[in-house]
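*Asks:* Only the shape, not the letters, is given here:
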């Protein structure tokens, strides 16, 4: 099994849902490496000490941007981000930037439980999957 590098993020109202989801899928997730925004990472470590979780800064204090940088550097393979669509987020621009980077760099991203379920249940999760790298040559070589 290829060890995946997985980023975990959850808005406050969804942190408990993420903890529960991890518990329900621990057989798929054990053995992988995780990075998580501050409080999310602390809660995941407390609930699932068997997982290799590295907490970063809290999302509003730059944790979303830390994960975004890791995505841009090719150090994250998957983003699990349990979003609360019913609550305005004071750092919404950071959230949008993070999801934009996951899309731009073509990494799998789940923003809800159903999609996260499908990601970890896919044979590609356990059998290895390398997304096609995004080709930025046209963009980088453009003349303004």
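*Replies:* Right, received. Where do you want to start? None of these values were measured; they are calculated from a predicted model. Numbering: from 1, shown residues only.
*Asks:* From here on, just use CA atoms for contacts and neighbour counts.
*Replies:* Noted.
*Asks:* contacting residues for the most centrally placed residue in the chain?
*Replies:* Centroid-nearest residue in the chain: residue 79, 2.2 Å away (criterion: CA atoms, centre = their mean). Neighbouring residues of residue 79 by CA atoms under 8 Å, 6 or more residues apart in numbering: 6-9, 102, 107-110.
*Asks:* And here is the other one:
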């Protein structure tokens, strides 16, 4: 599975804790992250992560493009809802694309834990049906 890991500045420590706690699950998947989040995950967990640009510099849009091309299977986006973000339209677009393309999305550590445990239990085989197809070809 292709998994995106994104965290706002005030949530990066939480992402590191999550990635550390679930390293054994994450290491068997292909990981993608926005710039600084990816750098910290690599440095602090040793996980292999493909890094996109920083969120404000287009990283959220790059992940959104992967979603719209059906190349992303799960998104963990630890958002800071109490701090204004300069790239809020990009964030909203990423969340909207996750809904449009039915990509499981966690915006907090509690939901991320449930999704990662579900992934480990094998509850995402349905994504195999979607991968490689355009939106118009997806089963309803």
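*Replies:* Structure's in. What do you need? None of the values given here were measured: they were computed from a predicted structure.
*Asks:* what residue of the second structure takes the place of the residue nearest to the centre of the first structure?
*Replies:* Matched by TM-score structural alignment, residue 79 of the first structure corresponds to residue 75 in the second structure.
*Asks:* For that match, which three-state class applies?
*Replies:* Recorded secondary structure, residue 75 of the second structure: strand (DSSP: H, G, I helix; E, B strand; the rest coil).
*Asks:* any idea how far it lies from residue 25 of the second structure?
*Replies:* Per CA to CA, to the nearest Å, residue 75 of the second structure is found 15 Å from residue 25 of the second structure.
*Asks:* now swap in residue 47 of the second structure and tell me
*Replies:* Plainly put, residue 47 of the second structure is 11 Å away from residue 25 of the second structure if you go by CA to CA.
*Asks:* Give me the number of neighbouring residues for the counterpart of residue 109 of the first structure in the second structure.
*Replies:* Taking TM-score structural alignment, residue 109 of the first structure has residue 105 as its aligned residue in the second structure. When neighbours are counted by other CA atoms under 10 Å, residue 105 of the second structure registers 20.
*Asks:* What separation is there between residue 105 of the second structure and residue 46 of the second structure?
*Replies:* For residue 105 of the second structure relative to residue 46 of the second structure (CA to CA), the value is 24 Å.
*Asks:* Equivalent analysis for residue 104 of the second structure, please.
*Replies:* For residue 104 of the second structure, the distance to residue 46 of the second structure - CA to CA - is 25 Å.
*Asks:* more neighbours, those two?
*Replies:* Per other CA under 10 Å, whichever of residue 104 of the second structure and residue 46 has more neighbours is residue 104, with 17 against 14.
*Asks:* Now do the buried residues in stretch 27-46 of the second structure.
*Replies:* Buried residues in stretch 27-46 of the second structure, counting neighbours by 16 or more other CA atoms under 10 Å, are found at 30-42.
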